[in-house]
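Colleague: structural data only, the sequence is not supplied:
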């Protein structure tokens, strides 16, 4: 495939104040600039720039051969991406909303996740499936599902979910550079949050396709959790849309004289047991915070892993604060469903402090 020439290259560089959505846009644009095999497609991602405008400007810059609209047929989108990845392309597809990806679930679980194993590694699928997910935007069911456990449960998929502007850029660039299929979960309520980042420093890790896997000696962020806040009394473990309320809870707890550590998992698969276990052992008390329903969830898996690896370091049972085991509620009830500061701190209070 002959790539259309890039035009109107962005002037953004150095230290910039960016939205989460803009960081994702720049990650795709920079990847497309560096590698002509990267293509972006999905429903309304072209001229419209996507429902959340995350692909805004990519078609005008790279042409309709590199960023284009597709019919409303998610199974066809992922099926086409699979074939393109088999033949040397690096497709990045958007599912528009979390539950809209379910019509493509058979393609994802039966083909995307299994082709590498089925061919003994002879056929790799370097594709990214971008899924805007979770709530906090006043949406309804089918528009605010937290579907990460479905993908994390499926061997053969890498599953990532950033919670910061810097990670939005870095993790998406690394996802595009990965030789394996990545389900990239984007918390919708974070799209228009802002932070100041050094774009030159972020880009320095990805100077050319030859640098894949950790450019300039910088290790990959895939498979690595990060410590966002140090603390000594208990550890809050969160990811994606639940990181902000975990940090807010830690800030409130500090004002009350309690020191809470906050871990951002960010890479659901592969999972960083080392960082999580070290954090748990340092405090002995843990609350896992996640927006998805709690039953058979990612929060359940994290709690189980902690119990298996850190049992003798625990001073109290591992607790979870999650969404309730019901379909996503209507907008007026959303605030009661989502894990917030009060529910997190209530769980912290139940960590058997009286027995310590």
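Modeller: That came through fine. Remember, it's a predicted structure, so these values are computed and weren't measured experimentally.

Colleague: switch to C-alpha atoms for all contacts and neighbour counts from now on
Modeller: Fine.

Colleague: same for the helix ranked longest in the chain, what does it pack against?
Modeller: In the chain, taking DSSP state H as the definition, the longest helix is helix 20-34. Applying 3 or more C-alpha pairs under 8 Å, 6 or more residues apart in numbering; DSSP states H and E, we find helix 20-34 packed against strand 38-42, helix 165-177.

Colleague: another one to put next to it:
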């Protein structure tokens, strides 16, 4: 279940990244829409100015035509034919042609600009429509992702509740199991009552200003657990570098157990066993149960019988043996 919870947490984090990315995309999209709307407003304003200029040009040209050809004192032919000379005729014709040509050029320029602005306006309107359509789809996608993530989060919360409930049940069962292991209970409660004083070191050597004693696991098991005590039947100790463990089988439950930890020297020759891990049928128990064991008291062993005027400076588990260092 813990693995499933971890997978869901990872999935939710992935959805957070996806949603945040989509929101950034939406922000950029809204910025693009804002810029297009600004350009669209500018194009509309320019188009309005061009149309106004076109209207003014048409009005001016019409006024000239009306003035010269309709409302003038002479008709078109009169203006030309009443010339006093051929030179005046050419001059009058040129002036009329110049006015009409200039106004026509202005009209062409304004009409071309208006046509370009209309095309740009149409392009901007299409771009705005596409951006708004894309934004609408993006809003729907973000909403779908939010809804899906909310569903997964709800599932995770339910799973966490189930996990917490299951953890409590497991701890309760482990605690009951631990309390039912009478042989382990008896050992931890009577660790100091075992015949430690009957142990004899397998090796006795001088080390500087101190003494080094070695107790083999086989000798320890024979002296401590091989004396016919039914409460201690099936128990054994095992030493490894830095780790001291006690194993056994609770016959009433037919459960193999193992408790391991460190040995720490205390005052006046006392050595304390501090459990660091416990296994029932090969499965490690929870830290809560281990805390419950240590809460009942740290088991101690009185090694003062071995001191002989020395001080216990160190006790160290090594492969297959316990090594005790005594110093003056």
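Modeller: Everything's here; your move. Bear in mind the structure is a predicted one, so any value in this text is a computation, not a measurement.

Colleague: quick one: TM-score?
Modeller: Put the two chains on top of each other and the TM-score (TM-score structural alignment, normalised by the length of the second structure) is 0.18; 95 aligned residues with a C-alpha RMSD of 6.0 Å.

Colleague: about what we covered before: buried residues, the longest helix of the first structure. List them.
Modeller: Neighbour counts over helix 20-34 of the first structure (16 or more other C-alpha atoms under 10 Å) mark 20-33 as buried.

Colleague: what strand or helix carries residue 6 of the second structure?
Modeller: helix 2-65 (DSSP states H and E).

Colleague: coming back round to it: make CSV out of the helices and strands packed on helix 20-34 of the first structure and add mean neighbour count.
Modeller: Shown next, in CSV, are these (neighbours: other C-alpha atoms under 10 Å):
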stretch, mean neighbour count
strand 38-42, 25
helix 165-177, 24
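
Colleague: would you convert the ones you listed into a markdown table that also reports distance to residue 83 of the first structure?
Modeller: Shown next, in a markdown table, are these (distance: least, C-alpha to C-alpha, whole Å):
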| stretch | distance to residue 83 of the first structure |
| --- | --- |
| strand 38-42 | 13 |
| helix 165-177 | 16 |
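
Colleague: next SSE after the helix holding residue 6 of the second structure?
Modeller: Following helix 2-65 of the second structure in sequence order, the next helix or strand is helix 76-81 (DSSP H and E).

Colleague: tell me what that following helix is packed against?
Modeller: Packed next to helix 76-81 of the second structure, using 3+ C-alpha pairs under 8 Å, 6+ apart, are helix 86-180.

Colleague: now the helices for the stretch 151-300 of the second structure?
Modeller: For the stretch 151-300 of the second structure, helices defined by DSSP state H, counting those that start in this stretch occupy the ranges 182-189, 217-225, 287-295.

Colleague: before we move on, what about the stretch 251-356 of the first structure?
Modeller: With helices called from DSSP H, counting those that start in this stretch, the stretch 251-356 of the first structure shows them at 273-283, 298-310, 334-337, 341-349.

Colleague: the first one vs helix 298-310, what angle?
Modeller: It stands for helix 273-283 of the first structure. Here helix 273-283 of the first structure runs at an angle of 70 degrees relative to helix 298-310 (axes from the mean of the first three to the mean of the last three C-alpha atoms, to 10 degrees).

Colleague: switch the buried residues of helix 20-34 of the first structure over to CSV; also include distance to residue 306 of the first structure.
Modeller: CSV is the format used below for the buried residues of helix 20-34 of the first structure (distance: C-alpha to C-alpha, whole Å):
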residue, distance to residue 306 of the first structure
20, 31
21, 33
22, 35
23, 33
24, 32
25, 36
26, 36
27, 33
28, 35
29, 38
30, 38
31, 36
32, 39
33, 42
